[in-house]
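[1] I would like to see how this sequence folds:
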Amino acid sequence: MASKGDLTKARLAESMLELIQTSGYSGTGLNAVIERAGAPKGSIYFHFPKGKEGLGVAAVDLAAKQFEALIAEAAASAGSAAGAARAAVEALATIVGESDFRLGCPVSVVTLEMGAESERLRQACATAFESWITPTTALLEANGLEAAEARSLATVVVSTIEGAVIVSRAMKSTQPLLSAADVVAELIDQRCQAAEKTR
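    Coordinates of the predicted model:
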């Protein structure tokens, strides 16, 4: 069972993540995080000695785990790699749409705002993206692609989805994400079928 301190630390990271999605990293103040988390004032520096940067890293790590779980769920429920990609993007489109386009990918937000300013945050974002590319690569390999091709295609898939989230938010429409789902699924199908023919 988690201790009171662990629960407070988790609440702070969750609150930071939620605020980054709606206000950006730079627009998120520590007082707002404390208020949203319902945490004592001194708790941030107790749990995150590096202050906002450390809290930002924890929020990015949390976002990485959440999307990794989405990928795993899609892979488990779909009958193919293409189906898993489509299911993951459609789930993401639902999240973005139901938030009235206020929620997107906090990892891309932090990358764009802080990637050149904080090496620690840049590395956390790179690790987050890698945590999505790696299982996607494994799924593609399980569907017959060679390791190098699977890695390359997984990187394209994750990059396409990230871009589609940004465009969907800008246009206040899930269509860019749904279009990305179509294209990504078709591309995966083509590559897997081609690999099947060469075996």
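[2] from now on I want contacts and neighbour counts done on CA atoms only, so please keep to that.
    OK.
[3] what's the neighbour count on the nearest residue to Val158 once chain neighbours are set aside?
    Once flanking residues are discounted, Val158 sits nearest to Ile133: 6.5 Å by CA to CA, 6 or more residues apart in numbering. Counted by other CA atoms under 10 Å, the residues lying close to Ile133 total 23.
[4] just the element for Ile133, please.
    helix 119-142 (DSSP states H and E).
[5] just the angle between the helix or strand just after that helix and helix 119-142, please?
    Later in the chain than helix 119-142, the nearest helix or strand by DSSP H and E is helix 147-171. Using axes from the mean of the first three to the mean of the last three CA atoms, to 10 degrees, the inter-axis angle of helix 147-171 relative to helix 119-142 is 120 degrees.
[6] so which bits of stretch 159-166 are buried?
    Of all the residues in stretch 159-166, those buried under the rule 16 or more other CA atoms under 10 Å are Thr160, Ile161, Glu162, Ala164, Val165, Ile166.
[7] stretch 77-95 too?
    Quick answer for stretch 77-95 (16+ other CA under 10 Å): 80-93, 95.
[8] ok, now stretch 141-154?
    Glu141, Asn143, Gly144, Leu145, Ala150, Arg151, Leu153, Ala154.
[9] swap in stretch 47-67?
    Neighbour-count burial for stretch 47-67 [16+ other CA under 10 Å]: 47-48, 52-64, 67.
[10] ok, stretch 169-182 next?
    So stretch 169-182, judged by 16+ other CA under 10 Å, has buried residues Arg169, Ser173, Thr174, Pro176, Leu177, Leu178, Ala180, Ala181, Asp182.
[11] how about the contacts made by the second one?
    Residues in contact with Ser173 (CA atoms under 8 Å, 6 or more residues apart in numbering) are Gly97, Phe101.
[12] so it: helix, strand or coil?
    coil (DSSP: H, G, I helix; E, B strand; the rest coil).
[13] returning to what we had before: what's the helix holding Ile133 packed up against?
    helix 52-77, helix 106-114, helix 147-171 (3 or more CA pairs under 8 Å, 6 or more residues apart in numbering; DSSP states H and E).
[14] now it and helix 52-77, what's the angle there?
    10 degrees.
[15] for the comparison step, fold the sequence that follows:
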Amino acid sequence: MSTPPRHRGAIVRAAATLFRRNGYAATGINEIAEVSGAPKGSLYHYFPDGKDQIAEAAVRFAGAGVVATLEKLEQEHHTAAAMIRAYCRLLAGWMAKSGFRDGCPIATTLLESAPQSANMATAGREAFAGWCAVIARALVRDGFGKAEARRLSTLTVSAIEGALILARVERSAAPIDDVAKSLASTLQLKPPARKRAAG
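    This next block holds a predicted model:
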């Protein structure tokens, strides 16, 4: 029986936290080891390709965490609009708790590393696709067509990502609140316009 990966999870979680707070380039292997509590040798044992491989794992870990959160909210709310309002409330609280030091769990890493790393770009695409899939599914449940639900899910993720940047710069949850209200209005299914009676 193989030995369970004692330190791998701690390394990935520490890297995800450090990358979203400080950026990819500003985070070193020694800092990841220190925050994770793992021996430095463990980093190279689990991630022989170094920081790039750790970052890819951190993006996948953080991306899956967002999917899990969205799926939970999808079950708890009857409409996509309500789900997104609840998610934005969570984001606003999380940002405020960090003193607006934290950003999106994957965007900070991807912006710095994806252009040079095909593996990182793939991890990022899959993460965003997972988020969009949950939102699109909720929109289809609400009565939107699949193509429109897909477009609106992309709009939703893009708007939230932008709001997180503004919130971090302004050190305020107001941009997240504004986007939540606008998205909630946009994601409401509007009844089709009645045809005018002839004559």
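[16] got the buried residues of stretch 169-182 of the first structure as TSV, with distance to Ser108 of the first structure columns?
    TSV is the format used below for these (distance: CA to CA, whole Å):
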residue	distance to Ser108 of the first structure
Arg169	13
Ser173	18
Thr174	18
Pro176	17
Leu177	15
Leu178	19
Ala180	17
Ala181	19
Asp182	22
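[17] nearest to Lys4 of the first structure among these?
    Closest to Lys4 of the first structure out of these is Arg169 (36.5 Å), distances taken as CA to CA.
[18] check whether the closest one really touches Phe101, as I assumed.
    Yes. Arg169 of the first structure is within contact range of Phe101, at 5.1 Å (criterion: CA atoms under 8 Å).
[19] what's the mean distance for the helix holding Ile133 of the first structure versus the second structure?
    For helix 119-142 of the first structure, the mean deviation from the second structure after alignment is 0.9 Å (mean CA distance after the TM-score superposition for the first structure).
[20] contacts for that helix?
    Contacts of helix 119-142 of the first structure (CA under 8 Å, 6+ apart): 53, 56-57, 60-61, 63-64, 67-68, 71-72, 75, 81, 107-108, 110-111, 114-116, 147, 150-151, 153-155, 158, 192.
[21] quick one: contacts for Phe101 of the first structure?
    Ser168, Arg169, Lys172, Ser173.
[22] and if we set it to 6 Å?
    Going by CA atoms under 6 Å, 6 or more residues apart in numbering, Phe101 of the first structure touches Arg169, Lys172.
[23] counterpart of it in the second structure?
    Mapped onto the second structure by TM-score structural alignment, Phe101 of the first structure lines up with Phe100.
[24] tell me the SS of that match?
    Strictly by three-state DSSP, Phe100 of the second structure counts as coil.
[25] so how far is Phe144 of the second structure from it?
    35 Å (CA to CA, to the nearest Å).
[26] what of Ala107 of the second structure?
    Taking CA to CA, one finds Ala107 of the second structure at 28 Å from Phe144 of the second structure.
[27] the inter-axis angle of the helix holding Ile133 of the first structure versus helix 106-114?
    Going by the same axes, to 10 degrees, helix 119-142 of the first structure makes 140 degrees with helix 106-114.
[28] what's near enough to touch Lys4 of the first structure?
    Not one residue lies near Lys4 of the first structure by CA under 6 Å, 6+ apart.
[29] any idea how far it lies from His47 of the first structure?
    12 Å.
[30] swap in Ala124 of the first structure?
    18 Å.
[31] list the contacts of Val157 of the first structure.
    So Val157 of the first structure contacts nothing (CA under 6 Å, 6+ apart).
[32] make it 10 Å
    85, 132-133, 136-137, 151, 180-181, 183-185, 187-188 (CA atoms under 10 Å, 6 or more residues apart in numbering).
[33] closest to Gly38 of the first structure among those residues?
    Using CA to CA, the contacts of Val157 of the first structure come closest to Gly38 of the first structure at Trp132, 31.1 Å.
[34] tally of neighbours for that closest one?
    With other CA under 10 Å as criterion, Trp132 of the first structure counts 22.
[35] kindly report the same for Lys197 of the first structure.
    So Lys197 of the first structure, with other CA under 10 Å, has 7 neighbours.
[36] with Ile32 of the second structure instead?
    By other CA under 10 Å, neighbour count at Ile32 of the second structure equals 25.
[37] how far away is it from Thr17 of the second structure?
    As for Ile32 of the second structure, its distance to Thr17 of the second structure is 9 Å (criterion: CA to CA).
[38] now do the same for Leu17 of the first structure: its match in the second structure.
    In the second structure, Leu17 of the first structure lands on Ala16 (TM-score structural alignment).
[39] average offset of the helix or strand that contains its match relative to the first structure?
    Using DSSP H and E, Ala16 of the second structure sits in helix 8-22. By mean CA distance after the TM-score superposition for the first structure, the fitted helix 8-22 of the second structure averages 0.6 Å away from its aligned residues in the first structure.
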